[in-house]
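Engineer: Next one to model:
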Amino acid sequence: MSKIANAFENGTAFIGFLTAGDPTIDKTVEYILAMVDAGCDLVEIGIPFSDPMAEGVVIQDANVRALKHNTTTDDVFDIVRRVREKTDVPLVFLTYINPVFFYGYEKFFKKCAELGIDGIISPDLPYEEKGEISQIAKSNGVDVISLIAPTSSERIKMIAGDASGFIYVVSSLGVTGMRSEIKTDLNAILADIREVTDLPLAVGFGINTPEQAREIGKIADGVIVGSAIVKIIEQHGEDATDALKEYVSSMKKASNE
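Structural biologist: This next block holds a predicted model:
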């Protein structure tokens, strides 16, 4: 059984993302633990990929930096192993399907089960092709997290109907990145999804300020932040621990106000 439900037991969940291997393997372990210490309820760990098409420039650059250090999927699994020695916080991989395919589905998900990965988010895996990994993932106790975008209104019932873990609600069209305002009618989208599922609904894409987290936290079960965290790591490099703790703490607090 995955531990994802635990993330939503203490008010609105704050979910943070970083790219594995940026700036180093050791620092990724340190930064994940720092985020958890500061109040992160679930951590998304990005597996570096050469063509992250759903990502904005901040996360694209993080992928480039990690790959320049030759960060491999096995390195990412080693990060998880080391994190698991210190915490049982829910952990989810965010990865494009290509690295999983080349690693081998059976081998990949067996490793997830061994090391305690609770879920997987794959932005380029269409719902129609989800079956390619869903059974293998399920048999290894890994939830395949479904994404629902503002354009998904006709498909909400289908996508949410067999979702597991939580549902990642995409707040805005386009790629990931920090936005000054979220213009999507999230109330309507969340209401539509809640008609067909009891799973927690977490909103991501564009959220980066406490004010945005406060507003999203009032209507969603979780607030997801990626680019703003990756930007802090970009700016501070190997000295980002204190800045990450301060930021995550403020965002967790705001999400529950």
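Engineer: Please make it C-alpha for all contacts and neighbour counts, starting now.
Structural biologist: Will do.
Engineer: Secondary structure class of residue 18, three-state.
Structural biologist: strand (DSSP: H, G, I helix; E, B strand; the rest coil).
Engineer: wait, doesn't it sit right on residue 230?
Structural biologist: Yes - under the criterion of CA atoms under 8 Å, residue 18 makes contact with residue 230 at 5.7 Å.
Engineer: For those two, work out which one has more neighbours and name it.
Structural biologist: Neighbour tally, residue 18 and residue 230, criterion other CA atoms under 10 Å: the higher count belongs to residue 18, 27 against 22.
Engineer: Show me where the stretch 51-200 of the chain has its helices.
Structural biologist: Ranges of helices in the stretch 51-200 of the chain, per DSSP state H, counting those that start in this stretch, are 57-68, 73-84, 97-103, 105-115, 131-139, 156-161, 186-194.
Engineer: surely residue 163 meets residue 148?
Structural biologist: No - Residue 163 lies out of contact with residue 148 (CA under 8 Å); the separation is 10.5 Å.
Engineer: I'd like the structure of this one too, to check against the first:
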Amino acid sequence: MQRTSRLDQCFAALKANNRPALVSYLTAGDPNAETSKRLLQGLPAAGVDIIELGMPFSDPMADGPAIQKAALRALENGQTQAKTLEMVRSFREQNSTTPIVLMGYYNPIYRYGVERFLADAASAGVDGLIVVDLPPEHDEELCQPAAQHGIDFIRLATPTTDAKRLPKVLSNTSGFIYYVSVAGVTGVSAPTPERLESAVGQLREHTQLPIAVGFGIRTAGQAATIGRFSDAVVVGSALVDCIEHASTPDEVVERVHSLASELAESVRGCRKGS
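Structural biologist: Predicted coordinates for the structure are as follows:
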């Protein structure tokens, strides 16, 4: 059965306007529940098109130091899967259009109970899942059941994903494909635009899904460069760093939303004249 998801609608509208999406990542519950809720609710007004909300986990192996510390801050302040879903539910009370993708690891979902999690996520207004440690060989565990609940399952492609592996990666992917710009963990090195543009071009030969590029994008200039040839630019660690280096909740909110606005402005203008 064909459906038009929030992600589909978002990318279609942005394509009509000839611009990429700005995708922001924050960890749910970081630095605490109340401030995290303020951050989430203010992202669309700051110019964010799609929100990735991290599900805190004690062993985030694909994440660099900034997001590892964010997960620990959130867990130490009592963040749970149920509280993360409640954040989405609360967000949906005032925003019915901005897509929200939950990103994280399979263990917390498994402990919550897969069917219960998917039902609660769909009810709360979650649009997609990125589960970095669940390969395509285990699609029956979560990917296929997610589709039954109308939740997109977004897969990662990396610089080490070869032509033989790629069809398997793409087979049940929906929403968009997330191209990891550098080999390694999040936030530790900057991608090379020339190599990235070539890699994204090659990936387009195999999929009609929108292609988002993330890992290592920290500045408005980098976001604008990558936005010229991608469908979405993902920024996470730079926003999370704003939380770590702020001293009060108000400063956290101001720093995060200010950087999001700067990134959004650069992404919106990156194809002018093209």
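Engineer: Minimum distance to residue 5 of structure 1: which of the helices of the stretch 51-200 of structure 1 has it?
Structural biologist: Nearest of the helices of the stretch 51-200 of structure 1 to residue 5 of structure 1, taken as CA to CA: helix 131-139 at 15.4 Å.
Engineer: In structure 2, which residues correspond to that closest one?
Structural biologist: The alignment of helix 131-139 of structure 1 onto structure 2 (TM-score structural alignment) spans residues 140-148.
Engineer: How about the contacts made by whichever residue in structure 2 pairs up with residue 25 of structure 1?
Structural biologist: The alignment partner of residue 25 of structure 1 in structure 2, by TM-score structural alignment, is residue 33. The contact partners of residue 33 of structure 2, by CA atoms under 8 Å, 6 or more residues apart in numbering, come to 74, 77, 79.
Engineer: Would you show me how to pick out the buried ones of those residues in ChimeraX?
Structural biologist: Paste this into ChimeraX to select the buried members of the contacts of residue 33 of structure 2, with burial taken from 16 or more other CA atoms under 10 Å:
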select :74,79
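Engineer: which one among the contacts of residue 33 of structure 2 gets closest to residue 259 of structure 2?
Structural biologist: Using CA to CA, the contacts of residue 33 of structure 2 come closest to residue 259 of structure 2 at residue 74, 21.1 Å.
Engineer: how close does the match of residue 25 of structure 1 sit to residue 52 of structure 2?
Structural biologist: Separation of residue 33 of structure 2 from residue 52 of structure 2 (CA to CA, to the nearest Å) stands at 16 Å.
Engineer: Ok, residue 62 of structure 2 next?
Structural biologist: Counting by CA to CA - residue 62 of structure 2 and residue 52 of structure 2 are separated by 15 Å.
Engineer: In terms of neighbours, single out the busier of those two.
Structural biologist: For residue 62 of structure 2 versus residue 52, neighbours defined as other CA under 10 Å are more numerous around residue 52 (24 against 14).
Engineer: tell me the SS of residue 26 of structure 1?
Structural biologist: helix.
Engineer: tell me, the host helix or strand of residue 223 of structure 2 lands on which residues of structure 1?
Structural biologist: Per DSSP states H and E: residue 223 of structure 2 is located in helix 220-227. Residues 210-217 of structure 1 are the counterpart of helix 220-227 of structure 2, counting by TM-score structural alignment.
Engineer: thinking again about what came up before, which other residues reach the helix holding residue 223 of structure 2?
Structural biologist: Helix 220-227 of structure 2 is contacted by residues 19-20, 193, 196-197, 213, 217, 233, 262-263, 266-267, 269-271 when judged by CA under 8 Å, 6+ apart.
Engineer: at 7 Å instead, please
Structural biologist: By CA atoms under 7 Å, 6 or more residues apart in numbering, the residues outside helix 220-227 of structure 2 that reach it are 20, 193, 217, 233, 262, 263, 266, 267, 270.
Engineer: With adjacent residues omitted, what lies nearest to residue 189 of structure 2?
Structural biologist: residue 216 (5.1 Å; CA to CA, 6 or more residues apart in numbering).
Engineer: Can you find the partner of residue 117 of structure 2 in structure 1?
Structural biologist: Per TM-score structural alignment, the equivalent position to residue 117 of structure 2 in structure 1 is residue 108.
Engineer: contacting residues for that match?
Structural biologist: residue 100.
Engineer: what's the spacing between the match of helix 131-139 of structure 1 and its chain's center?
Structural biologist: A distance of 19 Å separates the centroid of the chain from that of stretch 140-148 of structure 2, by CA atoms, centre = their mean, to the nearest Å.
Engineer: Now do that stretch: everything it contacts.
Structural biologist: Counting by CA under 7 Å, 6+ apart, 114, 118, 152, 153 sit against stretch 140-148 of structure 2.
Engineer: list the helices and strands the longest helix along structure 2 packs on?
Structural biologist: Looking only at structure 2 and at elements set by DSSP state H, the helix with the highest residue count is helix 249-268. Secondary-structure packing of helix 249-268 of structure 2 (3 or more CA pairs under 7 Å, 6 or more residues apart in numbering; DSSP states H and E): helix 33-46, helix 220-227, helix 237-244.
Engineer: Okay, buried residues for the second one please.
Structural biologist: Translated: helix 220-227 of structure 2. Buried residues in helix 220-227 of structure 2, counting neighbours by 16+ other CA under 10 Å, are found at 220, 222, 223, 224, 225, 226, 227.
Engineer: Mean deviation, that helix versus structure 1?
Structural biologist: Here helix 220-227 of structure 2, set against structure 1 after superposition, deviates by a mean of 0.7 Å using mean CA distance after the TM-score superposition for structure 1.
Engineer: same check, this time on the longest one
Structural biologist: If you overlay the two and look at helix 33-46 of structure 2, the average distance to its match in structure 1 is 1.1 Å (mean CA distance after the TM-score superposition for structure 1).
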